[in-house]
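Undergrad: coordinates only, no sequence provided:
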């Protein structure tokens, strides 16, 4: 019997959402994981999980045990790291999820530098604009842009990202230049996402303003929206790391400059059990160091 190993197994089952996924992450058989948790429940004399053919539901006592186990395991890991010495370099594999356009613009140049600095770290990167489920899909870390949903995940701010409303000179010459947000009702817009009703938020004269916008093209990828705007399809609203070069060379021009939207926040998000992971924390600190030196790194001015 190893209480700490049972805690690790239970926490992995909670994080993964199933015995099968937890067994894959731990490199154990599903039967072994299930048997160890049954033995854990017998030893404690309580039910931690309610099992069914479709899902696992944690009991109130199971949730309490999970939260306490996470704290204890984190403390044990910190003690071991302290004994081993802080001069030991991070080692291990980081499974990272990041937004496609942002990663192409910035991570391609940063990750090789990070890996050169930390020779014993390996990074597996998945690029996707969809919000991945870190726990069930086994990610150690995700980069997310914008407002975060409430969850048990830990979030750390990395940098601020500016956004801009813009269109091609040809489109504005044909359709006119909007001078206030309400003018967008008479324009073709290029909103991000697939929602039938899209709202753009503006800040002017100290108060927020929300405008419903429509257009003939909706895409969940900023690069395609940028290309559509350059082609004269309408007005778009994108981070400057996507449209920065087009603004610089004149293919796009900003509009509604007196109604600047608030910057977005780039956050590093990770599960609680990765709080003590030295590779994960090293990557977060590296990205904060490189991306938050100045906002212009993310604004297309570099």
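TA: Structure received. Because the structure is a prediction, the values reported are computed rather than measured. Residues are numbered from 1 along each chain as shown.
Undergrad: every contact and neighbour count from this point should use C-alpha atoms.
TA: OK.
Undergrad: show the residue spans covered by the strands in the stretch 101-250 of the chain.
TA: With DSSP state E, counting those that start in this stretch, the ranges of strands along the stretch 101-250 of the chain come out as 121-127, 141-145, 154-161, 163-167, 189-190, 198-204, 207-213, 235-239.
Undergrad: got the contact list for the shortest one?
TA: Applying Cα atoms under 8 Å, 6 or more residues apart in numbering, the contact partners of strand 189-190 are 213-218, 225, 228-229, 233-237.
Undergrad: the last one now?
TA: Residues outside strand 235-239 that contact it (Cα under 8 Å, 6+ apart) are 161-168, 187-192, 222, 225-226, 229, 299.
Undergrad: which elements pack onto the longest helix anywhere in the chain?
TA: What stands out as the longest helix in the chain, according to DSSP state H, is helix 60-84. Using 3 or more Cα pairs under 8 Å, 6 or more residues apart in numbering; DSSP states H and E as the contact test, the elements touching helix 60-84 are helix 3-16.
Undergrad: show me what the helix it packs on is packed against.
TA: Checking 3+ Cα pairs under 8 Å, 6+ apart, helix 3-16 ends up next to helix 19-26, helix 30-44, helix 60-84, helix 134-137.
Undergrad: count of neighbours near residue 248?
TA: Using other Cα atoms under 10 Å, residue 248 is surrounded by 12 other residues.
Undergrad: again, but for residue 60
TA: Residues within reach of residue 60, counting by other Cα under 10 Å, total 12.
Undergrad: how near is it to residue 73?
TA: Distance of residue 60 to residue 73, given as Cα to Cα, to the nearest Å: 20 Å.
Undergrad: do residue 111 as well
TA: 29 Å.
Undergrad: same question for residue 24.
TA: Taking Cα to Cα, one finds residue 24 at 20 Å from residue 73.
Undergrad: same question for residue 81.
TA: Distance, residue 81 to residue 73, using Cα to Cα: 12 Å.
Undergrad: neighbour count winner among these two?
TA: residue 73 (18 against 15).
Undergrad: can you tell me which of the strands of the stretch 101-250 of the chain is nearest to residue 253?
TA: strand 163-167 (5.4 Å; Cα to Cα).
Undergrad: take a look at this one as well, against the first:
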């Protein structure tokens, strides 16, 4: 028996002692799981899978959470170039474009046909924070979720334009494989996220 197998066997024996139940059938020739051992194994595997899934959800939390999608521009830019009051008045303005999104889909949500606007795509990047900073320094207008633009808008560095063209808020969903043996940590995380963000996330208050 190699050291890894021996270590696993020792831990299993320790668990048997703690649980007061036999998990393994042991003979001189082989070791096999008892019915209780098989159930114990499946439960442990479920816990490990749930933890891995939760860690993945936490890693991607920033990418998945969204609030309202707004069109924003800095006051100085608007003072110099004029404030669009209709979709058609966006034509000719400098657009700081997020490359990771479907422009036709986004502008259709604003009831605007993107290809007819003939915008000046001054910057194209997949970094929303970079676009916010570029907009603040007068680069043009951006379309970003309020969890990215909220602070700059609250400080007056960006101003929402075309109010009323906002699409419905984007929702946050918690996905997990099944409800059977749902780990307590996963349930706690789901409850925490639900209470923390609520119907209106804190950045939209």
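TA: It's in. What you are looking at is a predicted structure, and each value in this text was computed from that prediction instead of being measured.
Undergrad: circling back: and the contacts of strand 189-190 of the first structure, which two are the farthest apart?
TA: 213 and 228 (16.2 Å).
Undergrad: you'd agree residue 12 of the first structure is up against residue 24?
TA: No: using Cα atoms under 8 Å as the test, residue 12 of the first structure is too far from residue 24 to be in contact (10.1 Å).
Undergrad: the two - which one has more neighbours?
TA: Per other Cα under 10 Å, whichever of residue 12 of the first structure and residue 24 has more neighbours is residue 12, with 24 against 13.
Undergrad: so who does the most centrally placed residue in the first structure touch?
TA: In the first structure, the C-alpha nearest the mean C-alpha coordinate belongs to residue 144, at 2.5 Å (Cα atoms, centre = their mean). Applying Cα under 8 Å, 6+ apart to residue 144 of the first structure gives the contacts 98-99, 266-269.
Undergrad: 6 Å instead?
TA: Shown in contact with residue 144 of the first structure (Cα atoms under 6 Å, 6 or more residues apart in numbering): 266-267.
Undergrad: could you check how far it is from residue 157 of the first structure?
TA: Between residue 144 of the first structure and residue 157 of the first structure the computed distance is 10 Å (Cα to Cα).
Undergrad: again, but for residue 21 of the first structure
TA: 29 Å.
Undergrad: do the same with residue 108 of the first structure
TA: 20 Å.
Undergrad: who's more crowded, those two?
TA: residue 157 (16 against 11).
Undergrad: wait, that one sits on residue 267?
TA: Yes: at 4.5 Å, residue 157 of the first structure and residue 267 qualify as touching, with contact defined as Cα atoms under 6 Å.
Undergrad: contacting residues around the equivalent of residue 153 of the second structure over in the first structure?
TA: Alignment note (TM-score structural alignment): residue 153 of the second structure maps to residue 247 of the first structure. Residues near residue 247 of the first structure by Cα under 6 Å, 6+ apart: residue 253.
Undergrad: mind checking how far residue 247 of the first structure is from residue 169 of the first structure?
TA: In this view, residue 247 of the first structure and residue 169 of the first structure are 11 Å apart by Cα to Cα.
Undergrad: now do the contacts for the counterpart of residue 266 of the first structure in the second structure.
TA: Matched to the second structure by TM-score structural alignment, residue 266 of the first structure sits across from residue 172. For residue 172 of the second structure, the contacting residues are residue 65, by Cα under 6 Å, 6+ apart.
Undergrad: on that earlier part again, of all the strands of the stretch 101-250 of the first structure, which one comes closest to residue 286 of the first structure?
TA: strand 154-161 (9.6 Å).
Undergrad: now the closest one, how far from the centre of its chain.
TA: Distance of strand 154-161 of the first structure from the chain centroid (Cα atoms, centre = their mean, to the nearest Å) equals 9 Å.
Undergrad: contacts for it next, please.
TA: Strand 154-161 of the first structure is contacted from outside by 263-270, 288, 292, 298, using Cα under 6 Å, 6+ apart.
Undergrad: quick one: buried ones out of those?
TA: Buried members of these, scored by 16 or more other Cα atoms under 10 Å, are 264-270, 288, 292, 298.
Undergrad: helix, strand or coil for residue 169 of the second structure?
TA: Three-state assignment for residue 169 of the second structure (DSSP: H, G, I helix; E, B strand; the rest coil): coil.
Undergrad: show me what contacts it?
TA: 67-68.
Undergrad: likewise the one 5 residues further on?
TA: Contacts here follow Cα under 6 Å, 6+ apart; on that basis residue 174 of the second structure touches nothing.
Undergrad: that one should be in a strand, yeah?
TA: No: Residue 174 of the second structure is assigned coil when assessed by three-state DSSP, not a strand.
Undergrad: residue 92 of the first structure - nearest residue in space that isn't next to it in sequence?
TA: residue 121 (5.0 Å; Cα to Cα, 6 or more residues apart in numbering).
Undergrad: ok, the one you found - contacts?
TA: Going by Cα under 6 Å, 6+ apart, residue 121 of the first structure touches 91-93.
Undergrad: cutoff 8 Å now
TA: Going by Cα under 8 Å, 6+ apart, residue 121 of the first structure touches 90-94, 115, 279.
Undergrad: repeat for residue 230 of the first structure
TA: 167-168, 246, 251-252.
Undergrad: gap between the residue mapped onto it from the second structure and residue 129 of the second structure?
TA: Superposed on the second structure with TM-score structural alignment, residue 230 of the first structure falls opposite residue 136. Separation of residue 136 of the second structure from residue 129 of the second structure (Cα to Cα) stands at 11 Å.
Undergrad: just residue 159 of the second structure next, same as before
TA: Distance, residue 159 of the second structure to residue 129 of the second structure, by Cα to Cα: 16 Å.
Undergrad: my guess is residue 86 of the second structure contacts residue 161. True?
TA: No: using Cα under 8 Å, residue 86 of the second structure is not in contact with residue 161, being 9.3 Å away.
Undergrad: which one of the two has more residues nearby?
TA: Each of residue 86 of the second structure and residue 161 has its neighbours counted (other Cα under 10 Å); residue 161 has more, 19 against 13.
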